[in-house]
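Student: From the sequence below, what's the structure:
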Amino acid sequence: MIDTSGMQPWETCGLCHSLDGISRMPKFPKLAGQRPAYVIKQFRDFHSGTRENDGGQMQAITTEIDPNALPAIADYFARLAPPEPVSPSDAGSRPSAEQLFRQGRSGIPACLSCHGSTDPDVPLAPWLEAQHPEYLVKQLQDFRQGKRGNDPGGVMQTIASQLPEADIEPLAAYIAAQKRPERTP
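Tutor: Reported below is the predicted structural model:
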């Protein structure tokens, strides 16, 4: 157990996700500028066991944070400036990656149709631009393999299962290299 006495609740999260919300390790997602409702949902899903991660770090840490502090934690990270795009790699320059992200293709909707929406009815899809590409790859693979299933209605599991394996890394690299537009959750 980490001694968090005297710390703001978001400082505990900052131990892994960084106080500026831009984690340095790809294992930990960047939370800066993220939708508050999404951060709260993921925390609750980890706490309930609906979502798991490798090693159980998040399940353990959720037991140390007062659930009443979740709105303050989520608002703190939401107010931070979003991360800068990751330097593009050759893998992300494939036209198919841009097409998948912006327009979708043959039965696969555009990533932006949910992940770029500011519609209050779609508050649980995270904003993806400028995220660690390795983190994005891992999440897509986990959805694809059924290791992650906390998406409403299994939408991401269905999409990831239809996404060709060869498109996952280029898509993640493309998304990570995009500047996140200013959005209001």
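Student: C-alpha only now, for contacts and for neighbours.
Tutor: Will do.
Student: tell me the contacts of residue 20?
Tutor: By CA atoms under 8 Å, 6 or more residues apart in numbering, the residues touching residue 20 are 14, 32, 77, 80.
Student: List just the nearest of these to residue 92.
Tutor: Among the contacts of residue 20, residue 32 lies closest to residue 92 (CA to CA), at 22.5 Å.
Student: and the gap between the closest one and residue 89?
Tutor: 23 Å (CA to CA, to the nearest Å).
Student: would TSV of the contacts of residue 20 with neighbour count and secondary structure be doable?
Tutor: Formatted as TSV, these follow (neighbours: other CA atoms under 10 Å; DSSP: H, G, I helix; E, B strand; the rest coil):
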residue	neighbour count	secondary structure
14	18	helix
32	24	coil
77	26	helix
80	16	coil
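Student: Next, the second sequence, to be compared with the first:
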Amino acid sequence: MRNFVETHDGPLGSVSGRALLGRAIKGVMLAPILILGVTSASAETVDAARIVKDSCAACHTQSGNSVAPPFPKLAGMAPSYLAKQMRDVASGARKSDIMAPIMAEMERGEINALADYFARQPRTPGIVTHPDLVEEGERIYREGNKENGVPACAGCHTQDGGGAPRFPMIAAQNADYVVQQLKSFRDGERANDFGKLMRTVVSRLSEAEILAVAQYVASMPVPPAAR
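Tutor: As a prediction, this is how the structure comes out:
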């Protein structure tokens, strides 16, 4: 890094005085960089796979593809979304009796490492338990329901269910988990959605529509980026 203090006499005084000032400025400017470097290095050394094995795998499996219907698949989801959800659970913004004690023990670097770990895992195909509901679910997902003022789910979660930065990938997600979360939004038990969007939309869905959408979501092929 070049010293920005000039080497001739001037308003800042002698050469030696300016040199000392230059070194002081350099030290101040480098301090945040060094601190960030230490923080980054410590985050990079987090053994995410070990944390998953010890704290997450029982419900989500080591690959983040939960085989227990009430628990979500985390594999392939955007790391920024995953990290936000974990922070929300830790802060209480998202309620979870199971997750809250676990996340309360996590440091920020561990949360980020876990989010990156699960984001890199390939997602497995979903399981449809009520195939007779898939067609109706697809209609609602792609077109919405104009009579009830329900917009198409695809508007936020995209046509292939891959999601967007603020909206999660839901393709091939466990149907029971989708139903659970939609009802939680509807009943106000979950309130960490962006701009109250999910709470507003789901309040207009019937019970039958919620079940149908969940089955269609489970039937959706895994998006290429998450395979």
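Student: now, among the contacts of residue 20 of structure 1, which is nearest to residue 146 of structure 1?
Tutor: residue 32 (27.3 Å).
Student: Could you pull up the contacting residues of the counterpart of the closest one in structure 2?
Tutor: Alignment note (TM-score structural alignment): residue 32 of structure 1 maps to residue 75 of structure 2. Residue 75 of structure 2 sits next to 63-65, 118-123, 226 when contact means CA under 8 Å, 6+ apart.
Student: Roughly how far does residue 75 of structure 2 sit from residue 24 of structure 2?
Tutor: 48 Å.
Student: likewise residue 156 of structure 2?
Tutor: From residue 156 of structure 2 to residue 24 of structure 2 the distance is 50 Å (CA to CA).
Student: which one is residue 226 of structure 2 nearest to, not counting chain neighbours?
Tutor: residue 76 (4.7 Å; CA to CA, 6 or more residues apart in numbering).
Student: any idea which element the equivalent of residue 56 of structure 2 over in structure 1 lies in?
Tutor: Taking TM-score structural alignment, the alignment pairs residue 56 of structure 2 with residue 13 from structure 1. Here residue 13 of structure 1 sits within helix 9-17, counting by DSSP states H and E.
Student: Which elements pack onto that helix?
Tutor: Applying 3 or more CA pairs under 8 Å, 6 or more residues apart in numbering; DSSP states H and E, we find helix 9-17 of structure 1 packed against helix 70-79.
Student: post-alignment, the helix it packs on versus structure 2, mean distance?
Tutor: In the superposition against structure 2, helix 70-79 of structure 1 averages 1.2 Å from its aligned positions (mean CA distance after the TM-score superposition for structure 1).
Student: So which bits of whichever helix or strand comes after that helix are buried?
Tutor: Using DSSP H and E, the next helix or strand after helix 70-79 of structure 1 towards the C-terminus is helix 95-102. Neighbour-count burial for helix 95-102 of structure 1, counted by 16 or more other CA atoms under 10 Å, picks out 96-98, 100-102.
Student: out of the residues you listed, what pair is the most spread apart?
Tutor: 96 and 102 (9.9 Å).
Student: can you pull the contacts of the residue nearest in space to the middle of structure 1?
Tutor: Geometric centre of structure 1, nearest residue: residue 126, 5.3 Å, by CA atoms, centre = their mean. Residue 126 of structure 1 makes contacts with 34-35, 38, 115, as judged by CA under 8 Å, 6+ apart.
Student: between the residues you listed, which is nearest residue 178 of structure 1?
Tutor: Checking the contacts of residue 126 of structure 1 against residue 178 of structure 1 with CA to CA, the nearest one is residue 115 at 12.8 Å.
Student: What's the match for that closest one in structure 2?
Tutor: By TM-score structural alignment, residue 115 of structure 1 lines up with residue 157.
Student: That match and residue 165 of structure 2: what is the separation?
Tutor: 10 Å.
Student: do residue 85 of structure 2 as well
Tutor: Distance, residue 85 of structure 2 to residue 165 of structure 2, using CA to CA: 13 Å.
Student: sorry, back to before: can you give me the neighbour number for the spatially closest residue to the match of residue 56 of structure 2 that is not a sequence neighbour?
Tutor: In space, and not counting its chain neighbours, residue 13 of structure 1 is closest to residue 19: 7.7 Å by CA to CA, 6+ apart. Neighbourhood size, residue 19 of structure 1 [other CA atoms under 10 Å]: 18.
Student: Nice, that's everything, thank you.
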